[in-house]
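Undergrad: Structure for this input, please:
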Amino acid sequence: MTYNRFRLTASLYALMSISFWGVSFVSTKAVLGKLDPYSILVLRFGIGTLFLLSLLLMQRTRLKISIQYIPHLMILGILGVFVHQVLQATALLTINASSAGWLISLSPIFTVILSILFLHEKMSMTKAAGMVLAITGVLLVTTTRSGQSFQITLNIGLFLMILSTLNWAVYSVLLKSLKIPYSPLLVTFYSSLLGLILTTPFIIRNRGWESLSLLTHTEWAHLLFLGVFVSGVAYWYWGKALEILEASKVSMFLYLEPLSTLIAAVLLLEEKVLFISAAGGIIIIIGVIVVNGQLVPMLFSLLKNKRP
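TA: Next up, the predicted model:
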């Protein structure tokens, strides 16, 4: 019973992380009217780094790391934090938040492909069918209704968002193959710190600090949310979930991220969602679930844990 309770707690941690990440598209979109993407990232990494540092100090965790793992942390920080976030923030300049949330669920598809190529995992008919479903869903999400015809809306934002999902897949494969003997909280801290260092020159070049006085209380609240909850709490809780559950089971929660984004976009940004976009998003989720084949086992596990 205790073990099942731990599993349920870990599932809640993962669900909260996904919820924060899903809303992050909406918060970023809400602030882009006043700040450029790089200034947002600098502020986000700065707030997140200070928050993570405070957690480490409260836990009395040693900040010293072995020099042999510095290259590993730099690679993970550059790909998983700096490049990934720059791509997504720039993409949100030309696409809406709900589309970004749907497209990010392509990441597991790319992860499967890279795992087959570099980790020697096998491809099955089920995985192939799931990838076809997901690709079909993406085409529907990026389609807009024009009179009685349908037109694919292609722009640089769409390309950058898809590129960010591929980048995240590369990062995930590297994270799986590299073995860093430190807590997820410490690894996240150094990754966030590296992101802050790499993006600071951009805010200096763009003189982004001049726009800070134009921010409203609501926009500052979005920035604090991005720093504390998205860059801090979400990664921390994701690590806590991975301490108990298998990585494949934790990754299943990624499929719920687009739903979080869509709900937040409708409630906070008052975005309109066409039926075809919603249908495409559902197809994407079904596709990535079919790829991993984990939905039914997870449901049985949750129902079993609820039994007295």
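Undergrad: When you work out contacts or count neighbours from here on, use the C-alpha atoms and nothing else.
TA: Fine.
Undergrad: For the helix or strand harbouring residue 189, what is the distance to the chain centroid?
TA: Secondary-structure assignment from DSSP states H and E places residue 189 in helix 184-206. From the chain centre to the centre of helix 184-206 is a distance of 17 Å (Cα atoms, centre = their mean, to the nearest Å).
Undergrad: Can you list the helices and strands that the helix or strand following that helix packs against?
TA: For helix 184-206, the following helix or strand on the C-terminal side (DSSP H and E) is helix 217-224. Counting contacts by 3 or more Cα pairs under 8 Å, 6 or more residues apart in numbering; DSSP states H and E, helix 217-224 is packed against helix 2-31, helix 37-58.
Undergrad: Identify the residues contacting residue 152.
TA: 139, 142-144 (Cα atoms under 8 Å, 6 or more residues apart in numbering).
Undergrad: And residue 67, by the same measure?
TA: Counted by Cα under 8 Å, 6+ apart, residue 67 has zero contacts.
Undergrad: can you check residue 250 too?
TA: The contact partners of residue 250, taken as Cα under 8 Å, 6+ apart, are 11, 14, 241-242.
Undergrad: before we move on, what SS does it have?
TA: Three-state call for residue 250 (DSSP: H, G, I helix; E, B strand; the rest coil): helix.
Undergrad: which residues does residue 104 contact?
TA: Applying Cα under 8 Å, 6+ apart, we find residue 104 in contact with 161-162, 164-165, 258.
Undergrad: right, I mislabeled it, should have said residue 43
TA: Applying Cα under 8 Å, 6+ apart, we find residue 43 in contact with 223, 227.
Undergrad: For residue 86, see how far away it is.
TA: Using Cα to Cα, to the nearest Å, residue 43 is found at 13 Å from residue 86.
Undergrad: Assess the claim that residue 81 and residue 193 are in contact.
TA: No. The criterion here is Cα atoms under 8 Å, and residue 81 misses it with residue 193 at 9.6 Å.
Undergrad: please give me the structure for this one as well, since I'd like to look at both together:
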Amino acid sequence: MPPSQPFSRPLVFAALLAVVLFWGLNVVVMKAAFVHWNPLGFTGLRFLAMVPLALGIARLRGESLRIELRDLPALLICAACGYGVYQYFYVIGLAHTTVFASALLSSLTPVFTLMLAVAMGLERSRTGRWIGAIIALFGVAVFEGAFAGRATIRLGDALTLVGAMIFAGYNVFAGRLLSRYSPTSLIAITITLGALMIAPGGLWGLAHQDFARLRVSDWFLMLYSVIFPMVIGYQLWSWGISKIGAGATSIFNFGVPIVAGFAGVMFLSMPVTRYEILGAAICIAGMAAAQVLARYSFTGLWTQLTVPAER
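TA: Below is the predicted model of the structure:
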């Protein structure tokens, strides 16, 4: 549908809520899969299935997969930060923490993206966004029990947090490449390159996989993790961005840890403490505030209020 044609905003919102559901449930699905699947073996097979699907979707949509030589370093960085290196931290982290912690800490990527973009001189951020980022990081401290006398950072939490920092590199470099590559082409190319980086760990995981333990349900978990978050989810997400913009679409991402938390309690009997709920609420509120207040500079506002107007 061309952008100039009318579209149903409720339909777009419904599609984005479906994506939030797919992504939130996927954290629970992967955690459940790791009971019988070797985490790295699961990831290796998952990407083995995702590569032809991503390439096939790009071809069906008539997208070019041609790589310009000057873009190869940036594409390799995107592949590593978005998939190849990131997945090692994310998957091993998820295997050693709760689905709630994994989803919440992973959702901090926009905060780290902001920090990286500013550090590289690619973006100037307004005060409002920094205030939201500080609130979000404070929420993580509360979540980890820093103010409840139980401050213990689990190995999985640390790995997931590092993974969120690494994924910020994908956002920054992908943003620079999207002027020459379509989102579908960029995903297909970087997934393919990232799969090559995942292959060594995937092969190691499969070599240590006890296939006799796998049930039919374990293969269905794999199928869900390939089709719904990737094939359906990313396409709906991109469609949402094309209709209502990246800023409005990104607000929906804050629902992922909420879905993951509820699903973890319902399906995995995951224990959740009061300070984790409070910390998660503060963190999500901070990230939402960073988006809403992104256009405001409180320094400029203060200047306007305190400097007398010229008459």
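Undergrad: just to revisit the earlier point, tell me which of the contacts of residue 104 of structure 1 persist in structure 2.
TA: Shared with structure 2 under both residues aligned by TM-score structural alignment, their matches' Cα atoms under 8 Å, the contacts from the contacts of residue 104 of structure 1 are 161-162, 164-165.
Undergrad: one step back: the more surrounded of residue 81 and residue 193 of structure 1?
TA: residue 81 (23 against 20; other Cα atoms under 10 Å).
Undergrad: Map the more buried one onto structure 2.
TA: By TM-score structural alignment, residue 81 of structure 1 lines up with residue 83 in structure 2.
Undergrad: any idea what residue 155 of structure 2 aligns with in structure 1?
TA: With TM-score structural alignment as the criterion, residue 155 of structure 2 matches residue 156.
Undergrad: Buried only: go through the kept ones among the contacts of residue 104 of structure 1 for me.
TA: 161-162, 164-165 (16 or more other Cα atoms under 10 Å).
Undergrad: Now intersect the residues you listed with the helices, please.
TA: Per DSSP state H, helices hold the following members of those: 161-162, 164-165.
Undergrad: mind putting the residues you listed in CSV, distance to residue 172 of structure 1 included?
TA: Below are these laid out as CSV (distance: Cα to Cα, whole Å):
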residue, distance to residue 172 of structure 1
161, 17
162, 15
164, 12
165, 10
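Undergrad: Would you tell me which one of those residues comes nearest to residue 289 of structure 1?
TA: Within these, the smallest distance to residue 289 of structure 1 is 16.5 Å, found for residue 165 (Cα to Cα).
Undergrad: doesn't residue 106 make contact with that closest one?
TA: Yes. Contact criterion Cα under 8 Å: residue 165 of structure 1 and residue 106 qualify, at 6.3 Å.
Undergrad: show me the contacts for the residue mapped onto residue 143 of structure 2 from structure 1.
TA: Superposed on structure 1 with TM-score structural alignment, residue 143 of structure 2 falls opposite residue 141. Shown in contact with residue 141 of structure 1 (Cα under 8 Å, 6+ apart): 99, 102, 276-281.
Undergrad: redo that, cut-off 7 Å
TA: Counting by Cα atoms under 7 Å, 6 or more residues apart in numbering, residue 141 of structure 1 makes contact with 99, 276-277, 280-281.
Undergrad: Filter those residues by whether they're kept in structure 2.
TA: Mapped onto structure 2 and checked by both residues aligned by TM-score structural alignment, their matches' Cα atoms under 7 Å, the contacts of residue 141 of structure 1 keep the contacts 276-277, 280-281.
Undergrad: of the residues you listed, buried ones?
TA: 276-277, 280-281.
Undergrad: Can you list which of the residues you listed are found in strands?
TA: The strands in this structure, assigned by DSSP state E, contain none of those.
Undergrad: Let's see which of those end up in helices.
TA: Counting by DSSP H, those contribute 276-277, 280-281 to helices.
Undergrad: Report the distance from stretch 174-183 of structure 2 to the chain centre.
TA: A distance of 18 Å separates the centroid of the chain from that of stretch 174-183 of structure 2, by Cα atoms, centre = their mean.
Undergrad: which residues does residue 242 of structure 1 contact?
TA: Each residue near residue 242 of structure 1 by Cα under 7 Å, 6+ apart is listed here: residue 250.
Undergrad: Surely it is within a helix?
TA: Yes. Residue 242 of structure 1 sits within a helix when classified using three-state DSSP.
Undergrad: and it, what pairs with it in structure 2?
TA: Match for residue 242 of structure 1 (TM-score structural alignment): residue 241.
Undergrad: Equivalent analysis for residue 18 of structure 1, please.
TA: Using TM-score structural alignment, residue 18 of structure 1 sits opposite residue 20 in structure 2.
Undergrad: any idea which element the closest residue in space to that match that isn't next to it in sequence lies in?
TA: With sequence-adjacent residues excluded and distances taken as Cα to Cα, 6 or more residues apart in numbering, residue 20 of structure 2 is closest to residue 256, at 5.3 Å. Assigning secondary structure by DSSP H and E places residue 256 of structure 2 in helix 256-268.
Undergrad: That helix vs structure 1, mean deviation?
TA: Superposing on structure 1 and averaging over aligned pairs (mean Cα distance after the TM-score superposition for structure 1), helix 256-268 of structure 2 comes out at 1.4 Å.
Undergrad: what packs against that helix?
TA: Using 3 or more Cα pairs under 7 Å, 6 or more residues apart in numbering; DSSP states H and E, the elements in contact with helix 256-268 of structure 2 are helix 9-33, helix 99-106.
Undergrad: Please identify the deepest-packed of these.
TA: helix 99-106 (a mean of 26; mean count of other Cα atoms under 10 Å).
Undergrad: Tell me the residues of structure 1 aligned with it.
TA: Counting by TM-score structural alignment, helix 99-106 of structure 2 falls onto residues 97-104 of structure 1.
Undergrad: mean deviation of that stretch from structure 2?
TA: Averaged out, stretch 97-104 of structure 1 is 1.2 Å away (mean Cα distance after the TM-score superposition for structure 1).
Undergrad: Look at residue 71 of structure 2 and say how many residues are nearby.
TA: The local packing of residue 71 of structure 2 (other Cα under 10 Å) involves 12 other residues.
Undergrad: Show the contacting residues for it.
TA: No contacts exist for residue 71 of structure 2 under Cα under 7 Å, 6+ apart.
Undergrad: now with 8 Å?
TA: Shown in contact with residue 71 of structure 2 (Cα under 8 Å, 6+ apart): residue 177.
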